[in-house]
Each structure stands twice: as structure tokens, then as C-alpha cells.
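> Any chance you can model this:
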Amino acid sequence: MSVKPADSRRLYLQIAEKLRELIAQPDFAPNGRLPPERALAETLGVSRPSVREALVALELEGLVEIRMGSGVYLCASAHAQGDAALSQAELGDSLLDIMGARCVIEGSIAASVAPFCKAKDLKVLREIYNEMQREVEAGRIPVASDRAFHVAIAQMSGNEVLVRTVSSLFDARHSPLSEKLRGHFENETTWGAVPDEHRVILEALEAHDAIQAQATMQRHLKMSLERVLTGGQRTP
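Predicted structure coming up:
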């Protein structure tokens, strides 16, 4: 008896393939509009965030179009698409995986550096936080200061491998999949809570509180993910 090998592809790619099969059915998308995310998640037995990632992957392939506030629609050439599926190397890692890794790694870093933070390092971190706050108040998305804040905490560890890891995970936001997701569901409004989340991380580090530093870092990263994958209610 042969055993079918486990599918090693990321979940969003597995879901995207199932959606392609559904899209091929002529009665799946009446008037070209796909069922809502919630219905797709129930049909496939997966979470809405995973469905959202899969839909964005299909959008990058040109199979569907996500119209904010309206829904997800088949592109005119959807049924004519052949082997158009993009690989994980082309799309990038799942944002769920990236942020999960950041929670583990950056939470541990924050806890480990908190008891030993130097005054000069904390001063630099507060200056970065102040710049982030000014940018948000001016209606700008502070990606550069956000990155600088997280990298600065990693630098407090004195471990260059951790610094490179944190930098690399942050920069994964520029992959095609992550950029498309953020382009749809991230904006100046969703960034409004970000300065406060960084402030409590900074205050925990200033208090040399390892437990609070880890908790506030992980809470911030989880909220950041939620804003992109579950916080945006503009698509059905």
C-alpha cells in the first residue's frame, strides 16, 4: 500500500490550489464574484487569515482582483489561465509564519536585554520612538523608524546574528505576498496604535522588566499581524 507524501508547501499555497480548483467550476463565482472570506474558510476548513493570504497569492497570479469594500472578483482571463501558479520563492513566506517567528525571537531578545539595558542605548531608542510618533502624527507610515526601533533592541544583545535575523525578518515585509497584503489592509489609520505599542515596550526596557518587555513585544507583534490579516473589515 502506497502512502501519499505529506504536502510540504506553505498552507496559503495549498489553499490557493484548492481555490483554483473551485474557480474552475462554472457555478462557483456567480457574476464573477467569489464567496466571502468567511464562507471560503468554512468550506475549506481553514482560518480566514490563511484564506486571505491565499486570495492575495491568486491576485498576484492574475486570477482574481480584490476590491476593497466590495469583494473578490475573478479576472476576465481566470478560466483561461494555465500553469500560472507562483511558487513560494516568487511570492515569499507566509506573513503568519514571519510574525510568528518574530514573536518568538524578538520577545526573547527583549526579555534577555531588559535587565542590562544601558542608559545610552535607551536614549537612542527613545529618540527613535519620538521620531515614529512624529511621523504618525503627520499622517505618514513610519516604516523606517519602526525598523530602527526593532533593530536597536536586537543590537542591545551584542549578538550580530540576532541583529541580522531581526533585520531579515522585518525586511520580509517587502516580499510580493506581504507587500500586497499590507497594500490592501494597512494604512495610516491602522498605524495609529503603533506608537503606543512601542512606548510600552520602551517603558518596560527602561524599567529593566524582562517579563513585561517580552510580553509587550509579543503583544505588539501579534496586534500588528491582526491589523493586516483579521483587523481589516473592508472585505466581506
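
> use CA for all of it now, contacts and neighbours both
Will do.

> Quick check: closest non-adjacent residue to the residue nearest the centre of the chain.
With distances taken as C-alpha atoms, centre = their mean, the residue of the chain nearest its centroid is residue 95 (3.9 Å). Distances taken as C-alpha to C-alpha, 6 or more residues apart in numbering place residue 178 nearest to residue 95, at 6.2 Å, with adjacent residues excluded.

> one more to put side by side:
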Amino acid sequence: MSRYAAPGLAGLKAYIAEGDFGPGDRLPPERVLTETLGMKRATLRRALDVLEQQGVIWRHVGKGTFLSEAADDALRNGKAEPAANNTVPFPGNINDIARQLSPVKMVRARLCLEPAIAREAAINASAAAVGRIEEAVRGCEEAEDWAGYEAWDDELHQAIAEATDNPLLVSLFLQVNNQRRGVANRNVVRATERPPRTHTSFVEHRTIASAIAAHDHTWAHDAMRRHIGSVSARLFGEI
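Sure thing, here's the model as predicted:
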């Protein structure tokens, strides 16, 4: 097993810090990173999400992942000022924002953004993007525990955002999704060790994926809106 393998974020940071990378350099593709670091792609993507929020990296859809101009400081301090033209300025500390959000406010934010993202994904998704979405749908269904399910669920929603081929929408999604996980971790208690085979989200995920694959933007928008509403009602009892 790679010495970088666990934990994922620490391993990725060590790989970058010890590698021959400078500001503006492109990191290897995800496929290469997963093999080098010895971690699953879902774990790698969650680590990359954190590094993007900290200002260590920035991502350009279709071109790759790059180190920011402030990467060295960010790796030492855990955060950095956004580099011009590379990252979207973030309004305050992300952990502070998560603590201020109620489940209802978090869901309302998702309802504003994610159905629109699904709509754009249906319009713009390539065959490869649809394949990544369908892979994540299967990953959710085959997860052996809730942690695995949540990792694949993150992968699914990020794959949908990336299918828009719009880096601004991807960046907005990543910020909202980070908040979503923070709120869920504080408020959600699981009654079982793993998702039941009849888990409602499985069917909802497949519906969303089918709509995007069919390039039916209205169906995709409405399916995502129903999915978010269903999850909210199930977890929090309200929308």
C-alpha cells in the first residue's frame, strides 16, 4: 500500500509537498493520483475539494487541476488568499458558515442551485460525463456502509456539476456541498449501518441520471428538485 494512502487529505498534501511541483503546475490526472496514492477516487475527490476550498489548488473543467500561486502558504497554514483569476473568493470561513446554517436554510440553498445544475448538465453532458454519473449511481447502490454511500453521493452530485462543463457552476456546487456535509454531520443520525436496498435515493438517483443521459433538461431539473425535497423530508422532516 502507498505510504500516502491514509488519511486521504494528509496523503495528498504530503504528495504535493514532497513532489517537484511549483505554483501553476498541473497535477497528474485523477487516475494517476489514485494509483500513486493508493486511494479510491471518491476519497481523492473529497481531498481535492478540501484543498480547493483552502486555496491550495484550482480546477479547470477539461484541463485539469493546478497548484495556486499561494499553494506553499496554504499547505503550511491550511488556508490561503484566493489567487487572482484562479479561484472564486469565498465569503468567510467555511466552518463558520456551516455552523450558522440550519438544515432548512441549507436545503433552500440546494434547491436554488442544484436543479439548475442538473438542467445544465442535461443540456451539455458528454457521453463520458454521463458515464461518470452512472458509475457514481452504482457506487451509491453498492456501498457497504453509510460513509461509503456518502462518498459516492458526493461523487454523484459533483459529476453532475462537472457535466455542465461550466467551471463557475462547479465551484459554486463545491462550496454548497461542503456546507451540506457540515450540516448533515451535525444533524443526521443513521438508524442502520448501511443504506437499505429500498433506499429511496437509489431510484431518485437513477431518474436524474436517466434524464441527463436523455438530454431532457426539464426532466432533469424537476427530478433533482424532487430528490432534494425527498431527502430533506426524510432527514429533517421539512423543506
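
> Now the TM-score, please.
Scored against TM-score structural alignment, normalised by the length of structure 1, the superposed chains reach a TM-score of 0.53; 141 aligned residues with a C-alpha RMSD of 2.5 Å.

> about what we covered before: what's the first helix or strand after the helix or strand where the residue nearest to residue 95 of structure 1 lies?
Secondary structure from DSSP states H and E places residue 178 of structure 1 in helix 176-185. Counting by DSSP H and E, the next helix or strand C-terminal to helix 176-185 of structure 1 is helix 194-206.

> Check how far that following helix sits from its aligned residues in structure 2, on average.
In the superposition against structure 2, helix 194-206 of structure 1 averages 0.7 Å from its aligned positions (mean C-alpha distance after the TM-score superposition for structure 1).

> Show me what that helix is packed against.
helix 119-137, helix 210-229 (3 or more C-alpha pairs under 8 Å, 6 or more residues apart in numbering; DSSP states H and E).

> for that helix, the distance to its chain's centre please.
Centre-to-centre, helix 194-206 of structure 1 and its host chain are 20 Å apart (C-alpha atoms, centre = their mean, to the nearest Å).

> So which bit of structure 2 is it matched to?
On structure 2, the counterpart of helix 194-206 of structure 1 by TM-score structural alignment is residues 201-213.

> buried stuff in that stretch?
Using 16 or more other C-alpha atoms under 10 Å as the test for burial, stretch 201-213 of structure 2 gives 201-202, 204-213.

> Mind putting these into JSON lines with distance to residue 133 of structure 2?
Listed next are the buried residues of stretch 201-213 of structure 2 as JSON lines, based on distance: C-alpha to C-alpha, whole Å:
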{"residue": "201", "distance to residue 133 of structure 2": "14"}
{"residue": "202", "distance to residue 133 of structure 2": "13"}
{"residue": "204", "distance to residue 133 of structure 2": "13"}
{"residue": "205", "distance to residue 133 of structure 2": "9"}
{"residue": "206", "distance to residue 133 of structure 2": "9"}
{"residue": "207", "distance to residue 133 of structure 2": "12"}
{"residue": "208", "distance to residue 133 of structure 2": "9"}
{"residue": "209", "distance to residue 133 of structure 2": "7"}
{"residue": "210", "distance to residue 133 of structure 2": "10"}
{"residue": "211", "distance to residue 133 of structure 2": "11"}
{"residue": "212", "distance to residue 133 of structure 2": "9"}
{"residue": "213", "distance to residue 133 of structure 2": "9"}
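
> before we move on, back to that, please name whichever of the helices and strands packed on helix 194-206 of structure 1 is nearest to residue 172 of structure 1.
Within those, the stretch nearest residue 172 of structure 1 is helix 210-229; the backing value is 13.4 Å (C-alpha to C-alpha).
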